[in-house]
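**Student:** Just to be clear, the model below is a prediction. Sequence and coordinates:
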Amino acid sequence: MKTTLTFIILLITSITLAQDNVITDIVVQGNNKTKTSALIKLTSIKKGEVLDSLLIEKDVKRLKRLPSVAHAYYQVHEKEDGYEVIYGVEENFTIIPSANVYTTNDDEFAFRVGLYEFNLLGRNITIGGIYQNDIYPSYMGNIRAPFLFGKRAGLALNYSNITTEEPVFLENGTADYKYNNTSYEILGLYQFNLQNRIELGVNYFNEDYEYKEGVTDPNVPQDFDVNKLLYKLIYEYNNLNYDYQYVSGFRSILNAQYVISTEDVLPDFFIWWNDFLYYHRVGKKGNWASRLRFGLASNDESPFAPFAVDNNLNIRGVGNVIDRGTGVIVLNTEYRHTLYEKDWFVLQSNVFVDGGSWRNPGGDFDDFGDSQNFRLYPGVGLRFMHKKIFNAIFRIDYGYGVTEDATNGFVFGIGQYF
């Protein structure tokens, strides 16, 4: 009898406490452009549920990752009948121009400019386009709606018409080709939870190679046009935490593709690479950031190998597509330090080392240790940052090669290099 009475008392007490700890209201404040409904949709707590501070902290972490949000926080106020939860956000300005410019000591010059809206209709939809001039003009456009079908599912559409001059590395020397790639892509987006998401899709594209100058090879056509179909999988683990310009945590991004060709001259191939990114706060003003990329592709003896050595992809100062391979190992590591911070403006210095090696087409893993395939480029840079405009980071880096036949040059861009 005594045991039964004790159980009843504990049950009544727990019910009473649960009723006192329920969420009676959820409020979002500080948002002007972003729809309140769009932000509430991304939160984990609901009215009438028991207050859970861990879920609220995860919600704040999720909100900080949105392009529309510069910073987020929360408050909990006790009311007579429960608790009111307030999510506070500081919004970003989200209509952003983009720019990338690079030069090398052989007077090479190329640029890319664009304009993007990262918060279309106040619902964190990204839409925009890019113009590129790298000897020839190119155009790109895309729209990305990660929460189109609710909290977890979305859609992305991409179009590009890219024309460049590409070096093709043959046994007896190098040839220059005018290369055009026109592609149409659709991707389904799904987020399992705060840390894990996936993208699945298909890309239909056309590649057109036109010989310009250099050596020739009877086994390599001088002009050809080929249609291809690409199946794509992207898997991301993201455990990063943002505090304005500072980042901490770990992130991993796997990109796997299978390409089907309609012409025998360019065989079907499989390619994958994984970026491992690690960020660590150093004191109050420092941030150490590193990116390790490892990737492999079908090891065909083709002059059109998929992995390139390039300024804007992996090695700052190296030049525009100076080599190609069927495997890649690259490490970018840098120390970022805030030199000056006042209200919205931040001036940040950067000291970096970019290094990597490639596997030759048809080669083996020993190629990664070949000194001719290895590049090492230390350098310095500056970052001019606006804390209330999404990705408003103007960067300038100067990389100086210290390995065999090295170059040096400036790389300009919008946003951190990685």
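**Tutor:** Arrived safely, thanks for sending.

**Student:** CA only for contacts and neighbour counts going forward, please
**Tutor:** OK.

**Student:** burial measure for Lys284, as a count.
**Tutor:** 9 (other C-alpha atoms under 10 Å).

**Student:** Gly399 versus Tyr279, what's the distance?
**Tutor:** 21 Å (C-alpha to C-alpha, to the nearest Å).

**Student:** Skipping adjacent residues, who's closest to the residue nearest the centre of the chain in space?
**Tutor:** Residue closest to the mean C-alpha point of the chain, counted by C-alpha atoms, centre = their mean, is Phe418 at 7.4 Å. Counting by C-alpha to C-alpha, 6 or more residues apart in numbering, Arg291 is the residue found nearest to Phe418 once chain neighbours are left out, at 7.2 Å.

**Student:** also this one, for the comparison:
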Amino acid sequence: MKKTLTYLIVLCSFYMNAQELLVADFKVQGNKKLKSSFVKKISNIKVGEKLDSTIIEADIKLLKRLPSISHAYYEILRSEGNTCTVFYTIEENFTIIPSVNVYTTNDDEFAYRLGLYEFNLLGQNMIFGGFYQKDIYSSYAINFRAPYLFSKQLGLAVNYQDLTTQEPVFFNNTSADYKYKNVSTEVLGLYQLNFNNRFEIGLNFFTEDYNYKSGATQPNISQELSAHKLMYKLIYEYNNLNYDYQYVEGFKSLLNFQHVTSRKEEQLPGFTIGWNDFLYFKRLRSKGNWASRLRLGVSTNNDTPFAPFSVDNNLNIRGVGNTIDRGTGSIVLNTEYRYTLYEKGWFALQGNTFVDAGTWRNPGGDFGDFVDSQNLRVYPGVGLRLIHKKIFNAILRIDYGVGITKNSTQGFVFGIGQYF
């Protein structure tokens, strides 16, 4: 009996080995602008090695995350003997994309940002572009990002920004408006550890200027401030999202840690800040998508009116207004249900209902501030998404949020791309 069992095991093992396929050839098709050499460069499938469906599935999942690709799938064709040819079929996105963000409140605030980006420069999935912003004052930025510049794991990002805005500063239950200017140059090294994990590390050299415009004054708060600063920056991302056109499923965590030093510590002191975004997406039947983002953030608790976390229409709470408060800690939850109302060919119309809620720690305060009703903001609302499925991030977004907490506002937020 034992000999018979051993014989059967050996026979089964022999049969299974005989069925193992070797990858004789690997081809990329369907792509026009995106280089086939780039797809092969970042893929893990290897010619001459055994066929492994888990590697192929991971490659396809990675490809569908790229800005240059709207969809991807694979096919395996058996060749002579125990060999096969693997085809990756690419459906490309149009990747020269304008960006538009417009935000208003019932206080007649109005600001906008217009940009233009190429998300597949030279067919290598490099991003290059910039924006112009009008938020009382004019601002602009130029950005370059090449995640796979040196290898499938190592890349580079360079950013320049000249940002000028009118910023409210809060102190002793009063406020003042300052003209704020930030000119920065940033260089980041990009490292892709594996399919799910990546890092960014680098330096940001910037100058901050604050100039008093109007509002309350106080002797110990300067009306003109200027400081040269250096920021050390670290970003860690865990990404296990899977995309199917406008639908997303899975979990993602994004940690952003910054340490800032200043030459004028007595006026604009350095600080350390960190925040983590936890994102969760769930497909609900064929047309529904539940999406949530939880942001937890904390910084050095300096008792200063120039605290780093802000409550803002375009960042965290839709309808709240343009920078209506500041803090040294932040807890924000954005959750929404997206439903595809209409879909045909390249076009989809999505409706959404949302709730944005957040609370902040006051500068110099304690963690009890998070449960203080004065710091709580809750804004439910509704929105629409007009989606072009063949153009990267071509989602025209409009949301209207209405505050239900004390001293709330309401307003529209327009933009390109999902809110999160």
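**Tutor:** Received it, and whenever you're ready, just let me know what you need. Note that the coordinates shown come from a computational prediction; the quantities given were computed from them, not determined experimentally.

**Student:** Compare Tyr279 and Gly399 of the first structure (neighbour count), which wins?
**Tutor:** Gly399 (26 against 21).

**Student:** which residue lines up with the more buried one in the second structure?
**Tutor:** In the second structure, the residue matched to Gly399 of the first structure (TM-score structural alignment) is Gly401.

**Student:** Could you pull up the contacting residues of its match?
**Tutor:** 318-320, 379-382, 410-412 (C-alpha atoms under 8 Å, 6 or more residues apart in numbering).

**Student:** Could you identify the most distant pair in those residues?
**Tutor:** Val320 and Val382 (14.2 Å; C-alpha to C-alpha).

**Student:** Test my guess that Tyr139 of the first structure contacts Thr164.
**Tutor:** No. Using C-alpha atoms under 8 Å, Tyr139 of the first structure is not in contact with Thr164, being 11.4 Å away.

**Student:** Measure how buried Leu170 of the first structure is and give me the count.
**Tutor:** By other C-alpha under 10 Å, neighbour count at Leu170 of the first structure equals 16.

**Student:** any idea how far it is from Asn360 of the first structure?
**Tutor:** In terms of C-alpha to C-alpha, Leu170 of the first structure sits 11 Å off from Asn360 of the first structure.

**Student:** what's the mean deviation for stretch 155-169 of the first structure versus the second structure?
**Tutor:** Averaged over the aligned pairs, stretch 155-169 of the first structure sits 0.3 Å from the second structure after superposition, using mean C-alpha distance after the TM-score superposition for the first structure.

**Student:** ok now that stretch, how far from the chain's centre?
**Tutor:** Put simply, stretch 155-169 of the first structure sits 17 Å off its chain's centre (C-alpha atoms, centre = their mean, to the nearest Å).

**Student:** Check stretch 356-375 of the second structure too.
**Tutor:** 25 Å.

**Student:** swap in stretch 352-369 of the first structure?
**Tutor:** On C-alpha atoms, centre = their mean, the centre of stretch 352-369 of the first structure falls 23 Å from the chain's centre.

**Student:** same check, this time on stretch 102-118 of the second structure
**Tutor:** Distance of stretch 102-118 of the second structure from the chain centroid (C-alpha atoms, centre = their mean) equals 19 Å.

**Student:** got the contact list for it?
**Tutor:** Contacts for stretch 102-118 of the second structure (C-alpha under 8 Å, 6+ apart): 95-101, 126-136, 313-314, 319-322, 409-415.
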